[in-house]
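# quick one, fold the following:
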Amino acid sequence: MSQPLRDDIPQEAFDWYDEYAHGGMDRRTFMKKLGTLVAVGYSMAVLTSALLPNYALAEQVSFNDADIKATYETFDSPQGYGKGQGYLVVPANVDSSKTAVSLPVVLVIHENRGLNPYVKDVARRLAKAGFIAFAPDALYPLGGYPGNDDEGRAMQKSMDRDKIQQDFVAAAKFLKSHENSNGKLGAVGFCFGGYIVNYLAAVESDLLTAGVPFYGTPAKKELRENIKASLMVQLGEEDERVNKSWPDYEADLKRLNVPYQMHMYKNAKHGFHNDSTSRFDEANAKLAWDRTIAFFNQELA
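So this is what the prediction gives:
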């Protein structure tokens, strides 16, 4: 019997991975469920290669690109874990110019597993587009992203969520006060990072200028009263878990007269922007990213 192609993998497998990735299922149960598909003709190697990330696929902008410069920078976080660290990427002219360069700044927020290579590449893409980008690693207090998502996910789950949130607030303030910042802060995040974008918009009214949460749930209802930032909400049509939170969130945004737009991407799965897994949807990811860059150019200039 011929093995099914990656495109033939049933939606339920992606749903299982989503539940596993977000702590609703342990690895043993996840692999056992995949085994039921092996029993009907799927290859375990095909299934795991399709569902688990391959970060070699995610580099769109090389860390050696002459148009950017990347460094690791630490920041104080007295309300969080005390100290944080992130990946700062600036356009080359920020370092090379002899005159002051003032640019918009964008915080890049990872999923629930630490600062992996895909998210670092997103920061480089933003710098390549003319922004100063900073991608904090929530796992820094435990030694940083460990090199694989399973361990990273377990590490992040073991941490105090409130302290992690305060670390991102501190990172946002650190970036906003960068010597080359124009004073306008944007934020883009994915999954857990999408939630953090919504949280940053809600926790302090004057912190964020513009936010782009990719498939992220909203902040607590009582915090939403503070939202003033412009939002571009990016959702995948096949992401039932996150999408069910949208109607209530949208009602609050309308009630509060928050400037927002929502884009629902047809047939797109949770994580459709992540080009290291088969959930990646090239056409929808490109459209969503083009919209993101245009939105930041408009709101942060």
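# could you use CA atoms for every contact and neighbour count after this?
Fine.
# from residue 178, how far off is the spatially closest residue to residue 243 that is not a sequence neighbour?
The shortest distance from residue 243 to any non-neighbouring residue, by CA to CA, 6 or more residues apart in numbering, is to residue 235 (7.1 Å). Counting by CA to CA, to the nearest Å, the separation of residue 235 from residue 178 is 31 Å.
# neighbour-wise, which of those two wins?
Between residue 235 and residue 178, counted using other CA atoms under 10 Å, the more crowded position is residue 235 (26 against 14).
# all helices for the chain, in order.
Ranges of helices within the chain are 11-21, 27-38, 44-51, 92-96, 117-128, 149-157, 161-176, 192-203, 240-243, 246-255, 282-300, based on DSSP state H.
# quick one: neighbours of residue 20, just the number.
Using other CA under 10 Å: residue 20 sits among 18 other residues.
# so who does it touch?
By CA atoms under 8 Å, 6 or more residues apart in numbering, the contact set of residue 20 is 26, 27, 30.
# one more, please, to line up against the first structure:
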Amino acid sequence: MKSVNTSSAATSHPIPQEAFDWYDEYAHGIIDRRTFMRRLATLTAAGLSLSVLTSALMPNYAEAEQVSFNDPDIKASYSTFTSPKGHGEGKGYLVVPAKIIAEPNRTAPTVLVIHENRGLNPYVKDVARRLAKQGFIAFAPDALYPLGGYPGNDDEGRAMQRSMDKAKLEQDFIAAANFIKSHTLSSGKLGAVGFCFGGYIVNMLAATMPTELDAAVPYYGTPAAEALRPNVKGPIMLQFGGLDERVNATWPDYEKTLKANKANYIAHTYPGVNHGFHNDSTGRYAPKEAELSWTRTIAFFNKHLG
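Model (predicted):
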């Protein structure tokens, strides 16, 4: 039984890897909550209580704020955009560097920030603020806006997103990408970064709008539909957790296509870390690897977005 230490759990016992694997299955709808909790209960004999296990695995968004929405270097607001091929209208969290607003006629490159499979939660909003601190205009759409927006609860948000039409959701993100690329403060350069479901959406955007997307960074995301993959040209930088068997199983075939495309790509796999390792609100968070991956992401955007 392989185990992973986590600072989120106030215990001297490491969290068994099985718990992280089961959480991944639960988070992606492979098993239901009852099955997930029943499996966790089998680990209590190892000296772990259910409360310790769930506190380590479930998000604690109070731990995820690295940049305050009151930070003087940024200005955060919300903007709506039209999505005629999707749900008609979308809404997202827009974060602009304060210096861009302060100086007339100044522009900046834009980055679309795409959430996981549960709506625009506080972690992803913080990622948008982190990008704005680095000088990018960040826009994080909420896929759940047509249903009233992120409900403040990941379980409910996950169920809401699962109920939505996938094709319309994809069109909403395409519309969001076009919206932020053409923003009045945009330099015309567009990047995209996404996590889990958002990683899939980044791969999809790289395949459906390869000439409009100037830099793509999918974190632990599955590739676009097979018929679309030959369109991917990059630049694209893919980030994987070494223990993420579900997503990593899709990479060999995807890489073959990227090589055949002569795509401009680079892939990083971080050994010993789980799917979701960048998310600092859960026990899957791996600080060293998350920081390294983020440093690489910012450098990649600086290189390709100017």
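# returning to what we had before: quick one: the alignment partner in the second structure of the residue nearest to residue 243 of the first structure from residue 158 of the second structure, how far?
Counting by TM-score structural alignment, residue 235 of the first structure corresponds to residue 240 in the second structure. Taken as CA to CA, the spacing of residue 240 of the second structure relative to residue 158 of the second structure amounts to 22 Å.
# ditto for residue 142 of the second structure
Distance of residue 142 of the second structure to residue 158 of the second structure, given as CA to CA: 12 Å.
# what sits against the aligned residue in the second structure for residue 19 of the first structure?
Aligned counterpart of residue 19 of the first structure in the second structure: residue 25 (TM-score structural alignment). Contact partners of residue 25 of the second structure, counting by CA under 8 Å, 6+ apart, are residue 31.
# excluding chain neighbours, what is closest to residue 129 of the first structure?
The shortest distance from residue 129 of the first structure to any non-neighbouring residue, by CA to CA, 6+ apart, is to residue 293 (7.7 Å).
# next one: residue 173 of the first structure
The shortest distance from residue 173 of the first structure to any non-neighbouring residue, by CA to CA, 6+ apart, is to residue 207 (7.5 Å).
# any idea what the one you found aligns with in the second structure?
Aligned counterpart of residue 207 of the first structure in the second structure: residue 212 (TM-score structural alignment).
# help me confirm that the match of residue 235 of the first structure comes into contact with residue 278.
No - using CA atoms under 8 Å as the test, residue 240 of the second structure is too far from residue 278 to be in contact (10.1 Å).
# skipping adjacent residues, who's closest to residue 145 of the first structure in space?
In space, and not counting its chain neighbours, residue 145 of the first structure is closest to residue 114: 5.1 Å by CA to CA, 6+ apart.
# do residue 283 of the second structure as well
Using CA to CA, 6+ apart, the nearest residue to residue 283 of the second structure is residue 56, at 4.6 Å.
# ok, the aligned residue in the first structure for the one you found - how many residues close by?
Taking TM-score structural alignment, residue 56 of the second structure has residue 50 as its aligned residue in the first structure. Using other CA under 10 Å, residue 50 of the first structure has 21 neighbouring residues.
# test my guess that residue 50 of the first structure contacts residue 276.
No - Residue 50 of the first structure is not in contact with residue 276 according to CA under 8 Å; the separation is 9.4 Å.
# residue 47 of the second structure corresponds to which position in the first structure?
Using TM-score structural alignment as the criterion, residue 47 of the second structure maps onto residue 41 of the first structure.
# tell me the contacts of the nearest residue to that match once chain neighbours are set aside?
Closest residue to residue 41 of the first structure apart from its sequence neighbours, by CA to CA, 6+ apart: residue 3 at 6.4 Å. Contact analysis of residue 3 of the first structure by CA under 8 Å, 6+ apart lists 41, 42, 43.
# gap between residue 3 of the first structure and residue 44 of the first structure?
Per CA to CA, residue 3 of the first structure is found 10 Å from residue 44 of the first structure.
# ditto for residue 215 of the first structure
Going from residue 215 of the first structure to residue 44 of the first structure by CA to CA gives 28 Å.
# what residues are up against the residue lying closest to residue 62 of the second structure once chain neighbours are set aside?
Of all residues beyond its chain neighbours, the one nearest residue 62 of the second structure is residue 281 (7.4 Å), with distances taken as CA to CA, 6+ apart. Going by CA under 8 Å, 6+ apart, residue 281 of the second structure touches 58, 59, 60, 61, 62, 63, 64, 123.
# out of those, which sit inside strands?
Residues of the contacts of residue 281 of the second structure located in strands (DSSP state E): none.
# the closest residue to residue 242 of the second structure other than its chain neighbours: neighbour count?
Take residue 242 of the second structure and drop its neighbours on the chain: the residue closest to it by CA to CA, 6+ apart is residue 271, 4.3 Å away. Counted with other CA under 10 Å, residues neighbouring residue 271 of the second structure total 12.
# what is the burial count for the equivalent of residue 276 of the second structure over in the first structure?
Aligned by TM-score structural alignment, residue 276 of the second structure pairs with residue 271 of the first structure. Close neighbours of residue 271 of the first structure, defined as other CA under 10 Å, add up to 23.
# what about residue 271 of the first structure, distance to residue 246 of the first structure?
The gap separating residue 271 of the first structure from residue 246 of the first structure is 17 Å, by CA to CA.
# what does residue 54 of the first structure give?
30 Å.
# map residue 162 of the first structure onto the second structure.
So residue 162 of the first structure corresponds to residue 167, using TM-score structural alignment.
# how far away is the nearest residue in space to its match that is not next to it in sequence from residue 274 of the second structure?
Taking CA to CA, 6+ apart, and ignoring the residues beside it in sequence, residue 167 of the second structure has residue 86 as its nearest neighbour in space, at 7.6 Å. Per CA to CA, residue 86 of the second structure is found 32 Å from residue 274 of the second structure.
# who has more neighbours, these two?
Using other CA under 10 Å, the more surrounded residue of residue 86 of the second structure and residue 274 is residue 274, with 24 against 20.
# residues touching that one, list them.
Counting by CA under 8 Å, 6+ apart, residue 274 of the second structure touches 20, 241, 242, 243, 244, 284, 285.
# which residues does the third one contact?
Applying CA under 8 Å, 6+ apart, one finds that residue 242 of the second structure lies in contact with 248, 269, 270, 271, 272, 273, 274.
# same thing but at 10 Å, please
Residues in contact with residue 242 of the second structure, defined by CA atoms under 10 Å, 6 or more residues apart in numbering, are 220, 248, 268, 269, 270, 271, 272, 273, 274, 275, 277.
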